[in-house]
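Chemist: Structure here, sequence nowhere to be found:
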């Protein structure tokens, strides 16, 4: 195992803070997946790697034969006096977006809900990772189905964050809805205009050399948004 070169990283500190606060509020330690959710890491193997480092540095003690058996041996000095606020601080460091459906499924993509309710599963993203230029209130999440965008490093079951929009520029990656067939797709948007500047056709181009582009002429097509971020879904 590799020891952190310069002591604890910010992620190590966040893990320690979360474990302490969770134990204080619940009376037992969080699960590996709960730790990952709190720090924005989807891979349980990576969470285990950080915990192994903390154990090596004698910040925690673990009993791998018992679930949730993690004990903090050396609390962080800066956490003294404010442990009760750590969970709230972690929540404030993340943004939540509603997962409203799957792209390429046979259900229309609704506009971004005016109010986020418990009806939607939420996707959490670290505030520091989210593009500053994007208006957060206009963003929703979709789960990708299929392999049409693999050369853009978007794979089946990944999550895309989409900024709601009805227009797009050439080269934008867009979520598109076909009114006539009730189908959705995620593709690069390539409009073609006549010499008078009128839209003549649209090519929806995949990022997969084994798939053909979709040429759209005289067919009702609605742009539902532009992709602003991709969240990789780790598989084990």
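Modeler: Noted; the coordinates are in hand. Small disclaimer: the values here were computed from a predicted structure and weren't measured. Numbering: from 1, shown residues only.
Chemist: all contacts plus neighbour counts: C-alpha atoms, from now on.
Modeler: Fine.
Chemist: Quick check: next helix or strand after the helix or strand encompassing residue 46?
Modeler: Using DSSP states H and E, residue 46 sits in helix 44-56. The helix or strand immediately downstream of helix 44-56 is strand 60-62, counting by DSSP H and E.
Chemist: From the contact counts, what lies against that following strand?
Modeler: Under the contact definition 3 or more C-alpha pairs under 8 Å, 6 or more residues apart in numbering; DSSP states H and E, strand 60-62 sits against helix 44-56, strand 70-72.
Chemist: And the ones you listed: which comes nearest residue 215?
Modeler: helix 44-56 (41.9 Å; C-alpha to C-alpha).
Chemist: buried sites along the closest one?
Modeler: If you call a residue buried by 16 or more other C-alpha atoms under 10 Å, then helix 44-56 has these buried ones: 44, 47, 50, 51, 52, 53, 54, 55.
Chemist: Nearest residue to residue 101 in space, please, no chain neighbours.
Modeler: residue 142 (5.3 Å; C-alpha to C-alpha, 6 or more residues apart in numbering).
Chemist: And for the one you found, the neighbour number?
Modeler: 24 (other C-alpha atoms under 10 Å).
Chemist: structure B:
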């Protein structure tokens, strides 16, 4: 709880990962991927409850071994390749409401961001609840600057993505940020529902890139392992 507001965390974790099979329970340095996020959520000062939304019994078993809660299974129709994250979030919030539990805010923690820490979660909560906004997303500064990006026309010519001259010195480039997926927070009010866009949160919580690695490929896994193995050197 923070500022007398009840705060729920949901970790979405469906079983049907295509790129990396069973990605959410893949062991990295001896710990299942999902456990990194679960353990940090358990350290948060402000989260009243953390639950995992999954349709997968194997994920449920792993989660429970690490003290996590799966109070109900996600319906299969909300765990398809075409399913949106917000669908399972709304399902979880509504299911808890039917069980007599209501919350003021929901924090969405993707388990593919294993280096995000409890203090990131708490800082993000403080940032949003001290503002007048109803939503927040975590962002990181981009490495590949959009000033140097182009689209390719049908005739083979290039089109600048931004209407800015690429002759600008790199050190003078404006800062650009990407939504990194590590943290999203939504106020649960009359505007919260299936049409809510998690990635379009109004307020930003800026994270260092090394904490915001999103595991999508095996290269991402190797990068995370690098940071975990030398965590004292690399300040993770």
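Modeler: Received it, and whenever you're ready, just let me know what you need. Computed from a predicted structure; not experimentally measured.
Chemist: Fetch the TM-score of the aligned pair.
Modeler: The TM-score (TM-score structural alignment, normalised by the length of the first structure) is 0.25; 104 aligned residues with a C-alpha RMSD of 6.1 Å.
Chemist: What separation is there between residue 98 of the second structure and residue 38 of the second structure?
Modeler: 24 Å (C-alpha to C-alpha, to the nearest Å).
Chemist: for the second structure, longest strand please?
Modeler: strand 177-187 (DSSP state E).
Chemist: continuing past that one, what's the next helix or strand?
Modeler: According to DSSP H and E, the helix or strand after strand 177-187 of the second structure is strand 203-206.
Chemist: Tell me which of residue 98 and residue 38 of the second structure has more neighbours.
Modeler: Neighbour totals were compared for residue 98 of the second structure and residue 38, and residue 38 leads with 26 against 10 (other C-alpha under 10 Å).
Chemist: What separation is there between that one and residue 106 of the second structure?
Modeler: Counting by C-alpha to C-alpha - residue 38 of the second structure and residue 106 of the second structure are separated by 15 Å.
Chemist: Residue 183 of the first structure is in contact with residue 175, isn't it?
Modeler: No - Residue 183 of the first structure is not in contact with residue 175 according to C-alpha atoms under 8 Å; the separation is 10.6 Å.
Chemist: Which one's more surrounded, the two?
Modeler: Of the pair residue 183 of the first structure and residue 175, residue 175 is the one with more neighbours under other C-alpha under 10 Å, namely 27 against 16.
Chemist: can you give me the angle the lengthiest helix in the first structure makes with helix 44-56?
Modeler: Taking DSSP state H as the criterion, the first structure has its longest helix at helix 10-26. Helix 10-26 of the first structure runs at 90 degrees relative to helix 44-56, counting by axes from the mean of the first three to the mean of the last three C-alpha atoms, to 10 degrees.
Chemist: list the helices and strands helix 10-26 of the first structure packs on?
Modeler: Partner elements for helix 10-26 of the first structure (3+ C-alpha pairs under 8 Å, 6+ apart): helix 32-39, strand 70-72, helix 86-92.
Chemist: what about the ones you listed, which gets the closest to residue 221 of the first structure?
Modeler: Closest among those, using C-alpha to C-alpha: helix 32-39, at 36.8 Å.
Chemist: How much space separates residue 36 of the second structure from residue 121 of the second structure?
Modeler: 13 Å.
Chemist: Pick out whichever of the two has more residues nearby.
Modeler: Using other C-alpha under 10 Å as the criterion, residue 36 of the second structure and residue 121 rank with residue 121 on top: 28 against 19.
Chemist: In three-state terms, label the more buried one for me.
Modeler: Recorded secondary structure, residue 121 of the second structure: helix (DSSP: H, G, I helix; E, B strand; the rest coil).
Chemist: Give me the helices and strands touching the top helix by length along the second structure, please.
Modeler: The longest helix of the second structure (DSSP H) is helix 85-98. For helix 85-98 of the second structure, the elements it packs on are strand 7-12, strand 49-53, judged by 3+ C-alpha pairs under 8 Å, 6+ apart.
Chemist: what's the distance between the closest residue to residue 33 of the first structure other than its chain neighbours and residue 162 of the first structure?
Modeler: Counting by C-alpha to C-alpha, 6+ apart, the nearest residue to residue 33 of the first structure once its immediate chain neighbours are dropped is residue 44, at 6.2 Å. Going from residue 44 of the first structure to residue 162 of the first structure by C-alpha to C-alpha gives 26 Å.
Chemist: same check, this time on residue 46 of the first structure
Modeler: In terms of C-alpha to C-alpha, residue 46 of the first structure sits 27 Å off from residue 162 of the first structure.
Chemist: before we move on, what about residue 230 of the first structure?
Modeler: 9 Å.
Chemist: So for the two, which residue has more residues nearby?
Modeler: Taking neighbours as other C-alpha under 10 Å, residue 230 of the first structure and residue 162 compare with residue 162 leading, 24 against 18.
Chemist: Work out for me the element the closest residue to the more buried one other than its chain neighbours sits within.
Modeler: Leaving aside its sequence neighbours, residue 162 of the first structure sits nearest to residue 227 (C-alpha to C-alpha, 6+ apart; 4.4 Å). Here residue 227 of the first structure, judged by DSSP H and E, is contained in strand 221-231.
Chemist: What helices and strands are in contact with that strand?
Modeler: Strand 221-231 of the first structure packs on strand 159-163, strand 173-178, going by 3+ C-alpha pairs under 8 Å, 6+ apart.
Chemist: For residue 101 of the first structure, find the nearest of the ones you listed.
Modeler: strand 159-163 (10.1 Å).
Chemist: between that closest one and strand 173-178, how big is the angle?
Modeler: Using the same axes, to 10 degrees: strand 159-163 of the first structure against strand 173-178 is 80 degrees.
Chemist: Which elements pack onto strand 159-163 of the first structure?
Modeler: strand 139-144, strand 221-231.
Chemist: Mind putting those into TSV with distance to residue 71 of the first structure?
Modeler: What follows is those, written out as TSV (distance: least, C-alpha to C-alpha, whole Å):
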stretch	distance to residue 71 of the first structure
strand 139-144	36
strand 221-231	31
